[in-house]
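[1] fold the following for me, if possible:
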Amino acid sequence: MSMPTYKVCCDKCDYEAWSLKLWGAKEYIDSEGQRIPVDVTLNWCNECQSLEPVESFDHTEEYVKKLKEALNNIKDNTNSVPKLFYIRLMSWFRGADQCFLNEALEYTRKIELDFKRKGTEKCLTCGADDVHIYSGNKGIDWQLKFENDNDNTITNIQHPNCGGEFYISTDVIRVAMSSDMRTFTINGEELINS
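    This next block holds a predicted model:
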């Protein structure tokens, strides 16, 4: 499968990094064996001295909204006697309800993780916690939307130890590559699969 990738450059020096560093599935595995997707953005790692994939815990509001939607879907499916009758009778309704319940549980785990780990983000390349987090909408993620196809996108993110500013080049290419599943503990340490 091919995916679009873009280049992040510095306007003062010749530094550049490609967003393909963000590719690949990444999951936490908690103590109960539950899998939780890892949210990742490009942030500066002082250990690697480059933009690297770093854990992101800035999506709490989004997950609260999605949790409410999943709970409302469950409520809508179970708020009347006829629907309860059909839920008991038909496996599709039970399956849909289980799907909404699974969504609600996943968003609950993500919200808990955001609260527990915010401020302890780690570089997913080297494992260091000496990272510079670009807060809010300044994060650079793999699904970036360009405002104008003809102009470079200024990020308002400073290049550490340089003083330049990162920008995202309009040079977008599509690259085909396979991606591996990487797994981590809830505390961000990579689990080596044998």
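[2] CA atoms for contacts and neighbours, from now on please.
    Fine.
[3] once you drop chain neighbours, what's closest to the residue nearest to the spatial centre of the chain?
    Against the mean C-alpha coordinate of the chain, by C-alpha atoms, centre = their mean, the closest residue is Asp39 at 2.1 Å. In space, Asp39 comes closest to Ser56 once its chain neighbours are excluded; the distance is 5.2 Å by C-alpha to C-alpha, 6 or more residues apart in numbering.
[4] let's compare: structure for the following, please.
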Amino acid sequence: MSVPSYSILCTQCDYRSSSNATNGQYYYKDDEGQFNLERQLGWCNGCQSITAIEDFGKTSKAASEIRSKLELISLKTGTVWANILNVLFKSRREWLDSTIETINSYAKYIELAKARTGQERCLKCSSYVVVPYKPTKERGDLDVHGFMYHGERNTDFEHPGCGGMFYEKADNVRLHGKFEPRFYTTEGVFIESCLEKTKY
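    All right, here's what the predicted structure looks like:
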């Protein structure tokens, strides 16, 4: 997979991080299976870096997705003819199963957000001492053109323990990589990655 990226640097020291810190496939895993783990960039005091942290701020989006999927299911099952087609075509039954699984995943996320908002963890070291990286974009211009970021901009986010300010600068190349799925408990603690599972 190839994605555009920008670096996050400090005005006062040689610190460097990347907007790509949240890229990849992250999942919660429980007794019923796995479901998507929403994440965002954040400062972690444990790692002393900007990295991926849990994000429980997307419940409205999840609720909207549930409503949308339920409307689609209603269309696909609301008539006798639709249900005859569901019986006849395996692809329609698979779509229904997949859609129900997606709805369940969103519902689990909403439940988890309700229980754990304010207890977000770093997805690298599991520390609770994290702050979302949501700076006010100040002077400068950093935009995506032609599948790459261009330019740079200052932010109002101070580098903890340093005193410098973070600024964002476009990377000169698009990064390519293969992202192995990473699995976490519903408490945000890392369990394993697919890469680790294939070693044994």
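[5] re earlier: trace the residue nearest to Asp39 of structure 1 over to structure 2, please.
    Structural alignment places Ser56 of structure 1 opposite Asp55 in structure 2 (criterion: TM-score structural alignment).
[6] contacting residues for that match?
    When the contact criterion is C-alpha atoms under 8 Å, 6 or more residues apart in numbering, the partners of Asp55 of structure 2 are Glu38, Arg39, Gln40, Glu120.
[7] with those residues in mind, which one is nearest to Arg153 of structure 2?
    Gln40 (19.4 Å; C-alpha to C-alpha).
[8] okay, and the closest one sits in which element?
    Under DSSP states H and E, the secondary-structure element containing Gln40 of structure 2 is strand 39-44.
[9] the inter-axis angle of the next helix or strand after that strand versus strand 39-44?
    Once strand 39-44 of structure 2 ends, the next helix or strand along the chain (criterion: DSSP H and E) is strand 49-54. With axes from the mean of the first three to the mean of the last three C-alpha atoms, to 10 degrees applied, the angle from strand 49-54 of structure 2 to strand 39-44 works out at 130 degrees.
[10] hmm, back to that, check contacts around the residue nearest to the centre of structure 1.
    Glu55, Ser56, Phe57.
[11] tell me where structure 2 has helices.
    In chain order, structure 2 shows helices spanning 59-77, 80-88, 90-116, 194-198, with DSSP state H as the criterion.
[12] quick one: the second one to structure 1 mean distance?
    Looking back up the chat, that one is helix 80-88 of structure 2. Compared with structure 1 after the fit, helix 80-88 of structure 2 shows a mean deviation of 2.3 Å (mean C-alpha distance after the TM-score superposition for structure 1).
[13] ok, residues contacting that helix?
    Lys76, Thr77, Arg92, Arg93.
[14] highest neighbour count among those?
    The most crowded member of the contacts of helix 80-88 of structure 2, judged by other C-alpha atoms under 10 Å, is Lys76 (18 neighbours).
[15] so how far is Lys61 of structure 2 from the residue nearest to that one when sequence neighbours are not counted?
    Excluding its sequence neighbours, the residue lying closest to Lys76 of structure 2 (C-alpha to C-alpha, 6+ apart) is Ala82, at 5.7 Å. Summarising the geometry, the distance separating Ala82 of structure 2 from Lys61 of structure 2, computed by C-alpha to C-alpha, to the nearest Å, is 28 Å.
[16] neighbour-wise, which of these two wins?
    Taking neighbours as other C-alpha under 10 Å, Ala82 of structure 2 and Lys61 compare with Ala82 leading, 15 against 12.
[17] structure 1: which residue goes with that one?
    For Ala82 of structure 2, the aligned position in structure 1 is Lys83, judged by TM-score structural alignment.
[18] likewise Leu112 of structure 2?
    If you follow Leu112 of structure 2 across to structure 1 using TM-score structural alignment, you land on Leu113.
[19] what about the nearest residue to Glu27 of structure 1 once chain neighbours are set aside, how many residues nearby?
    Taking C-alpha to C-alpha, 6+ apart, and ignoring the residues beside it in sequence, Glu27 of structure 1 has Pro37 as its nearest neighbour in space, at 4.4 Å. Using other C-alpha under 10 Å, Pro37 of structure 1 is surrounded by 15 other residues.
[20] I'm done for today, thanks for sticking with me.
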